[in-house]
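**Student:** Just a sequence and a predicted model for now, questions to come.
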Amino acid sequence: MAMDHPDGPAEHSGRYDLRHHGDTDATEGLVDFAVNVIGDGPPPWLRDRLAASLENLGRYPQAAHDRHAREVTGARHGRPPEQVLPLAGSAEGFALLPSLRPRLAAVVHPGFTEPEAALRDAGVDVVRVLTEPARGHALDPAAVPAAADLVVIGNPTNPTGVLHPAAALRELARPGRVLLVDEAFADAIPGEPESLAADADLPGLLVFRSLTKTWALAGLRAGYALGAPDLLERLASPRPPWPVSTPALEAIVACSEPDALSAADQRARELAAHRVTQAAALAEIEGVAVQRGLAPYLLLHLPDGTGYEVRRLLRTAGFAVRRGDTFPGLGPDHVRVAVRPPETARRLAEALDEALRALAVPA
């Protein structure tokens, strides 16, 4: 399906543009609420670590550096290095999912669409499990088909921001099934509650972690997978040699060390405070419903029939938001907005209020 223009009218034929991402909405010159990366780039200490790694660019990524990344990351999650697989970002992990040869994949939606896109492109049968707005998009483990031998869910889920209880996720695990939990935003929540990253004994568990969001490394592509050694071996089977660059391996090490974990938790606490302030300001706008969540982004439901025009007016006012109608289970009047510092968030709330007033939305 062709990608719609960011401002284009939504199509609702039951088909969704699974390859649409927030960077498409966040065009040059706009205040970016569409992409969930925190900040404009990595902090100075991390920049210095990455810059120092450039001295080794004349050599292929070293096995010793890969091993060190596995050791440090494993220690961070209480796992041996054999249960860690460095990735060129979580997106590489999603692209590798077909190598697990699932017969039926169940993908929980609304959720990040890249896993389903990769599976469908490989000819894998996919069933969508839709969470219900009336239940706050909470997970119902019983809704997942028993026949699914691969289950994919985000925690917290993008774009709803819902953090599912770890106990509910564990109900999805069973022998003969791979349970993939995408924890791309787990470190953006203070204390990383409900994470399964340390659940080494849960059968078939695969956890993806990303460094993109908290450390503003979208251009570097760095992350990792956690799972049983045989599962990681199957996942990695089609990879070419040296799939993860030397700077990315250095980032994985640097962001898993104790000082970085402390800094990430502090940043998560600041984000949590910003989220509360931003959610309250947006909820005060007549006709705007804010989905309750704990992630560094908020899902909004706008008054019926206003989504396209609101996005257009916000772009005219200089703001980019993430359209919601490319997520299965959502519609044209949903938008996702990243959590930003209070002054920037206040400006968005004012622009959104003005846009809705300009449309003369009835009470």
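**Tutor:** Yep, that arrived.
**Student:** all contacts plus neighbour counts: C-alpha atoms, from now on.
**Tutor:** Noted.
**Student:** Excluding chain neighbours, what is closest to Ala295?
**Tutor:** Sequence neighbours aside, Gly161 is the residue nearest to Ala295 in space, at 4.7 Å (criterion: Cα to Cα, 6 or more residues apart in numbering).
**Student:** Isn't that neighbour up against Arg292?
**Tutor:** Yes. Using Cα atoms under 8 Å, Gly161 is in contact with Arg292, at 7.2 Å.
**Student:** Which of these two has more residues huddled nearby?
**Tutor:** Shown here are Gly161 and Arg292; by other Cα atoms under 10 Å, Gly161 has more neighbours (23 against 17).
**Student:** Just confirm Tyr76 contacts Cys255, I think it does.
**Tutor:** No Tyr there; residue 76 is Arg. No. Applying Cα under 8 Å, one finds Arg76 not in contact with Cys255, separated by 9.8 Å.
**Student:** And the helices in the stretch 251-363 of the chain?
**Tutor:** Ranges of helices within the stretch 251-363 of the chain are 258-283, 307-316, 342-358, based on DSSP state H, counting those that start in this stretch.
**Student:** Burial-wise, tell me which of these comes out on top.
**Tutor:** Among those, ranked by average contacts under mean count of other Cα atoms under 10 Å, first place goes to helix 307-316 (a mean of 20).
**Student:** so what sits against both of Gly161 and Arg292?
**Tutor:** Listed as contacting both Gly161 and Arg292 by Cα atoms under 8 Å, 6 or more residues apart in numbering are Leu298.
**Student:** adding another structure so you can compare the two:
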Amino acid sequence: MPESTMNRVTTSHDDPLCDPLRYHGDRAADGAVLDFAVNVQADAPPDWLREVVRSGVDTLGSYPGHELYRDATAAVAAHHGVTPEQVLLLNGAAEGFSLLARLRPAWPVIIHPGFTEPEACLVDAGIDVDRVVLRAPFDLDRAIDALGFGEVHEEADLVVIGNPTNPTGRLYGVDELSRLAEPWRYLVIDEAFLDVADHTHATSMISRIGQIPGLIVLRSLTKTWSLAGLRCGYLISDAETVTRLSRGRAHWPLGTLQLRAIQAVMEQGTPHLPTITADIARNRESMVTALETAGFTVHPSAAPYLLVQPPGGADRAERTRRALADRGIAVRRCDTFPGLDSGFWRLAVREPAQVAALLQAIADIGA
């Protein structure tokens, strides 16, 4: 199989429920008793963060004032060593992808397999999209070649890639990613899972803000801090790009509880990250061993999820996935990711007892 393929996408489905680009793990997890489909770390935020959110409830009679935006923005800037003018708070990191159309790219490129929301947002805005689809082991050299030698439009003016990528878990270095940059190009890096990935500080492209023109880095608080229902995220770029992306947004784009949560995570969350990251790494290592023993192909991952291929091929994997769903066990199908098919699943990293329950259910099904 070739290492990558290229194709251009010009239309999206009218019904988002039928559009594979709009399919996300929460669809599979709805009503599940054992959830491997959603990559959120816990059912609720940690106690200290819950208290911050709870304390804001008494102020909900007032609009979120300038001070809240200022303080939350300043907290993000201080955490990452940038200026407040380089920060844009988001109603979830996914909002950042919906803002990309404001840059009016003529030749955007999405590197897949990856989070599908950026492509869906651009296509819905009437913008044609080129794809570069990587094959295992998902090396970036092929994408760099495609951009450099005209296999996609030679003047590609916006490139989007995840780091680590979702669903592959592949983590790229800043020097690798920097090779995707050009003076005329916006380079968008989705770092939604980077805060708990291996080698975090050495890998964040935020360190290149100000050095690479048009660099945009998106971050999410959803996964690590269990805030999926509150929608908290931000992006970091140069001040001019931040202004361009923010122009025309609705007034009060974030609410009081979101702003309080963002500020609290920036100011209080860092000491907790080593423990969270170590727990994920330990569970991931144990999970890889258990899955491989059961005959799964497990692709290397630095993320809190694994891209796997169950034994027996695509048809058997799909039958098993459906049978698991009937038992209340959710795994993330991967045929909605460009470049993958129903022979792949994405599994959130879970504790050994949950992994054992999954494997026992698969054995009982015996598809």
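**Tutor:** Done, it's in. Keep in mind that what you see is a predicted model, and the values were worked out from it rather than measured.
**Student:** right, and the helices of the stretch 251-363 of structure 1 - which one's nearest His21 of structure 1?
**Tutor:** His21 of structure 1 lies closest to helix 307-316 among those, at 15.3 Å (Cα to Cα).
**Student:** Would you mind giving the residues in structure 2 matched to that closest one?
**Tutor:** Aligned by TM-score structural alignment, helix 307-316 of structure 1 falls on residues 317-326 of structure 2.
**Student:** what's the mean distance for the matching stretch versus structure 1?
**Tutor:** Superposing on structure 1 places stretch 317-326 of structure 2 at an average distance of 1.5 Å from its equivalents, by mean Cα distance after the TM-score superposition for structure 1.
**Student:** Show the residue spans covered by the strands in structure 1.
**Tutor:** Secondary structure of structure 1 by DSSP state E: the strands cover 31-32, 84-87, 104-109, 125-130, 150-154, 178-182, 205-210, 223-227, 289-290, 297-301, 319-320, 322-323, 334-338.
**Student:** Figure out which of the ones you listed is closest to Ala280 of structure 1.
**Tutor:** strand 289-290 (8.6 Å).
**Student:** helices and strands around the closest one, which ones?
**Tutor:** In terms of contacts (3 or more Cα pairs under 8 Å, 6 or more residues apart in numbering; DSSP states H and E), strand 289-290 of structure 1 is packed against helix 258-283, strand 297-301.
**Student:** Can you name the residues that contact Pro133 of structure 1?
**Tutor:** Applying Cα under 8 Å, 6+ apart to Pro133 of structure 1 gives no contacts.
**Student:** so how far is Leu298 of structure 1 from it?
**Tutor:** From Pro133 of structure 1 over to Leu298 of structure 1 the distance is 14 Å, taken as Cα to Cα, to the nearest Å.
**Student:** Give me the most central residue, structure 1.
**Tutor:** Using Cα atoms, centre = their mean, the residue of structure 1 that lies closest to the mean C-alpha position is Ala184, 4.7 Å off.
**Student:** Need the counterpart of that one in structure 2.
**Tutor:** Using TM-score structural alignment, the partner of Ala184 of structure 1 in structure 2 is Ala192.
**Student:** Wait, Gly92 of structure 2 touches Lys223, no?
**Tutor:** No. In this structure, Gly92 of structure 2 is not within contact of Lys223 by Cα under 8 Å, at 10.8 Å.
**Student:** ok, these two, which is more surrounded?
**Tutor:** Neighbour totals were compared for Gly92 of structure 2 and Lys223, and Gly92 leads with 24 against 19 (other Cα under 10 Å).
**Student:** Now do the same contact list for the more buried one.
**Tutor:** By Cα under 8 Å, 6+ apart, the residues touching Gly92 of structure 2 are 220-222, 230-234.
**Student:** run the last query once more with 10 Å
**Tutor:** Contact analysis of Gly92 of structure 2 by Cα atoms under 10 Å, 6 or more residues apart in numbering lists 218-222, 227-235, 254, 258.
**Student:** Repeat that for Arg321 of structure 2.
**Tutor:** Counting by Cα under 10 Å, 6+ apart, Arg321 of structure 2 has contacts 310, 315, 327, 329-333, 342-343, 345, 362, 367.
**Student:** Could you rerun that using 7 Å?
**Tutor:** Val331 (Cα atoms under 7 Å, 6 or more residues apart in numbering).
**Student:** and what of Phe185 of structure 1?
**Tutor:** Residues near Phe185 of structure 1 by Cα under 7 Å, 6+ apart: 156, 213, 295.
**Student:** Distance to Ser237 of structure 1 added to the residues you listed, as JSON lines?
**Tutor:** Below are the contacts of Phe185 of structure 1 laid out as JSON lines (distance: Cα to Cα, whole Å):
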{"residue": "Pro156", "distance to Ser237 of structure 1": "28"}
{"residue": "Lys213", "distance to Ser237 of structure 1": "27"}
{"residue": "Ala295", "distance to Ser237 of structure 1": "33"}
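**Student:** wait, which of those is closest to Trp45 of structure 1?
**Tutor:** Lys213 (16.8 Å).
**Student:** Tell me which residue of structure 2 matches up with that closest one.
**Tutor:** Superposed on structure 2 with TM-score structural alignment, Lys213 of structure 1 falls opposite Lys223.
**Student:** State the distance from the closest residue to its match other than its chain neighbours to Arg231 of structure 2.
**Tutor:** Of all residues not flanking Lys223 of structure 2 in the chain, Val40 sits nearest, at 4.1 Å (Cα to Cα, 6+ apart). The spacing between Val40 of structure 2 and Arg231 of structure 2, counted by Cα to Cα, is 12 Å.
**Student:** and Thr293 of structure 2, how many neighbours?
**Tutor:** Per other Cα under 10 Å, the neighbour tally for Thr293 of structure 2 reads 10.
**Student:** what residue of structure 1 matches up with it?
**Tutor:** Under the alignment (TM-score structural alignment), Thr293 of structure 2 pairs with Glu284 in structure 1.
**Student:** And for Leu60 of structure 2?
**Tutor:** So, by TM-score structural alignment, Leu60 of structure 2 is matched to Leu57.
**Student:** What residues in structure 1 pair up with stretch 89-100 of structure 2?
**Tutor:** Mapping stretch 89-100 of structure 2 onto structure 1 (TM-score structural alignment) gives residues 86-97.
**Student:** Sorry, wrong one. I was asking about stretch 272-283 of structure 2.
**Tutor:** The aligned range for stretch 272-283 of structure 2 in structure 1 is 263-274, by TM-score structural alignment.
**Student:** distance from that stretch to structure 2 after superposition?
**Tutor:** Superposed on structure 2, stretch 263-274 of structure 1 shows a mean distance to its aligned partners of 1.0 Å (mean Cα distance after the TM-score superposition for structure 1).
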